[in-house]
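> sequence isn't available, so here's the structure alone:
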């Protein structure tokens, strides 16, 4: 039988922090095995404030904490997201189903096998520095030293990760240059993600020498992006809107980097060789990925000059 875990994120996310930053912060706290054997239910004010697509990002990455599944109880956000969508009921049938969906929540006195609490106010744009999703820190921070980890297993993992990533402890994350930026995957290939990227790129150009791939999560997302004119903003910035697929997330076909190259990526995994043999992957949000493409180094949108 599955065990139950409750992750509560109280308070409000600061400006610039996204659902991707939230789930990276959760995974950093509980570790890649912290959810093993559990189904995680996410609760709290910060979770409720997320859009449906933001919630999808959070639940999508639950497996990166070892969980069997992640879920968020249906509410008004869920209902309004489904209203009018293909294959959804319509009219009175929809209202009947919506009333039923609202019953899918944990009891107030439910007991969980494990509980984790985070303060949303402490979550800022994050970037992974290592080779698993738990090895992330705020973009404002520096590359951690292995000696900062009290657990011997974590310390050894940090040493191996830094060797693979070719990073020096104490280096500011914002000083790390990248060769490529990948925007897409099942984690961050939705229309809201592409809108975030377009908002950063509008009126700007991608840095010379930075390879950029923008791959929507589905052809429906691609069609909507084209309808909204996002592809024109991407083209003006120097990037093309590709057709949907897994692409560079798993180094599919020719969508891979050369050995030793470094990428800022919106996908969910940064394992050794994930995006090509010897490729160094930094997990980031779409907004940070977009800003990084403009400067050629790890960057938050607020760092960009108007």
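All right, it came through fine. All values reported here derive from a predicted model rather than from experimental measurement. Numbering: from 1, shown residues only.
> C-alpha from now on. contacts and neighbour counts both.
Fine.
> can I assume residue 183 is in contact with residue 289?
Yes - counting by C-alpha atoms under 8 Å, residue 183 does reach residue 289; the two are 7.0 Å apart.
> which neighbours do these two share?
Here residue 183 and residue 289 share the contacting residues 265, 266, scored by C-alpha atoms under 8 Å, 6 or more residues apart in numbering.
> please identify the buried residues of the longest strand seen in the chain?
Counting residues, the longest strand found in the chain (DSSP state E) is strand 3-10. Residues 4, 5, 6, 7, 8, 9, 10 are the ones in strand 3-10 that count as buried (16 or more other C-alpha atoms under 10 Å).
> so after that strand, what's the next helix or strand?
With elements assigned by DSSP states H and E, the helix or strand that comes after strand 3-10 is helix 19-30.
> what comes up buried for that following helix?
Buried residues in helix 19-30, counting neighbours by 16+ other C-alpha under 10 Å, are found at 19, 20, 21, 22, 23, 24, 25, 26, 27, 28, 29.
> what about versus this one:
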């Protein structure tokens, strides 16, 4: 029987079997951030355990830092400065690579790791962040861990892991105009539930996936954790190799035979198979407090749990389009890359957001993305349209007591989670693609970007 892509990476990294069916898996890359990095590194130092191979460990300031221009160590989050300074001290003492607050390569961990060529096909990569699955877009086995697991991986180079199941999600056909990888992910989760991928590594396959650029593939894999999967993964191909070529931490010459072998064999069997016709998809938007509570933008809200309707302030039977919004946000590790900003700017150019929008923000995923966008004049398009142009970071995607929106605001957002309070006290978040965010900001209500594109 043939092997899946996951099987091949697992077998190449399996060091030993342990009791209970788990295995010790070799870890190639470890990425820390300042929200948990200092705790892991200080705990190791206190126990007298050095980082086994500092060259394989990286840290970044992205979760607690403010996105305001001119930022430094001081943050709006109470006590946030300590997270930053302690992580800096611990990272320097451990000898690991640090992308600091003012580093020109600073950014959201899942954005800068690919930018720097730290993630590569066939590697195992872990970070104390559930959206580490984003990096499976490069044919890597990448997943989120806890701080204690990060310590173990840094001290020993391995992690104990129960073998997950395998699932293949095949998107057949071609995506219609105005439909994106974000819509593919939301459609999958809406149809099969927020727990549909639990216990599995999900391989995304099919024509629609192969036609995505690398940034679209990252968006798709990013949402695998919202499907409760251990991670998402996509077979690497010529587009993968071209993206990585010349990146600072990528090899000067690729291991072409090995990388080319990282495919699921034709006779490989998956524990579960799902097929979705991508040609029938439409722009999606969430209506409730879970990513599975999402519908096509031209659909009506279904009946859900009473608490969800109470929190979100919408009733069953209402059309989601036309719902008034107070704020708009483009950013996060899901949709903050250059192609995301280009697509949103294309809808906004020469237009202005509705007067009812109290706050509209763009947070590039990295400082490199910010520079590239500014070189193309995208920042001027956004600011002329009424958006604020910020520095990179995570703080507006999740609420940690610092930056945020006015309590109770209804926000259209390119983020990945719409839980109660995810973006602040009482915030009612509707997750969607950057195009939906841009179109909605212009209209002042949740709006279909296809109508803007057609105008």
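Looks like it arrived, so ask away. Please read these numbers as outputs of a predicted model, since none were measured by experiment.
> before we move on, back to that, tell me the one of the buried residues of strand 3-10 of structure 1 nearest residue 159 of structure 1?
Closest to residue 159 of structure 1 out of those is residue 7 (29.2 Å), distances taken as C-alpha to C-alpha.
> just give me the match in structure 2 for that closest one.
When structure 2 is aligned by TM-score structural alignment, residue 7 of structure 1 is paired with residue 169.
> now the residue located most distally from the centre of structure 1: how far from residue 74 of structure 1?
What lies farthest from the middle of structure 1 is residue 92; by C-alpha atoms, centre = their mean that is 36.5 Å. Taking C-alpha to C-alpha, to the nearest Å as the measure, residue 92 of structure 1 falls 19 Å from residue 74 of structure 1.
> ok, residue 187 of structure 1 next?
20 Å.
> more crowded one of these two?
residue 187 (25 against 17; other C-alpha atoms under 10 Å).
> would you say the more buried one is within a helix?
Yes - under DSSP: H, G, I helix; E, B strand; the rest coil, residue 187 of structure 1 falls within a helix.
> what's the aligned residue in structure 2 for it in contact with, if anything?
Aligned against structure 2 by TM-score structural alignment, residue 187 of structure 1 finds its counterpart in residue 334. If a contact means C-alpha under 8 Å, 6+ apart, then residue 334 of structure 2 has 134, 218, 219, 222, 223, 414, 415, 416 as its contacts.
> the closest residue to residue 252 of structure 1 other than its chain neighbours - how many residues pack around it?
Closest residue to residue 252 of structure 1 apart from its sequence neighbours, by C-alpha to C-alpha, 6 or more residues apart in numbering: residue 246 at 6.8 Å. Counted by other C-alpha under 10 Å, the residues lying close to residue 246 of structure 1 total 20.
> how about residue 246 of structure 1, what's its match in structure 2?
Structural alignment (TM-score structural alignment) places residue 246 of structure 1 against residue 394 in structure 2.
> helix, strand, or coil at its match?
Applying three-state DSSP: residue 394 of structure 2 is coil.
> all strands of structure 1, in order?
3-10, 38-43, 69-71, 114-119, 126-128, 136-138, 180-184, 211-215, 262-265, 280-283.
> so which of the ones you listed is nearest residue 241 of structure 1?
Evaluated over the strands of structure 1, closeness to residue 241 of structure 1 peaks at strand 211-215, with 5.3 Å, by C-alpha to C-alpha.
> residues in contact with the closest one?
The contact list for strand 211-215 of structure 1, computed with C-alpha under 8 Å, 6+ apart, reads 179-185, 189, 239-248, 293.
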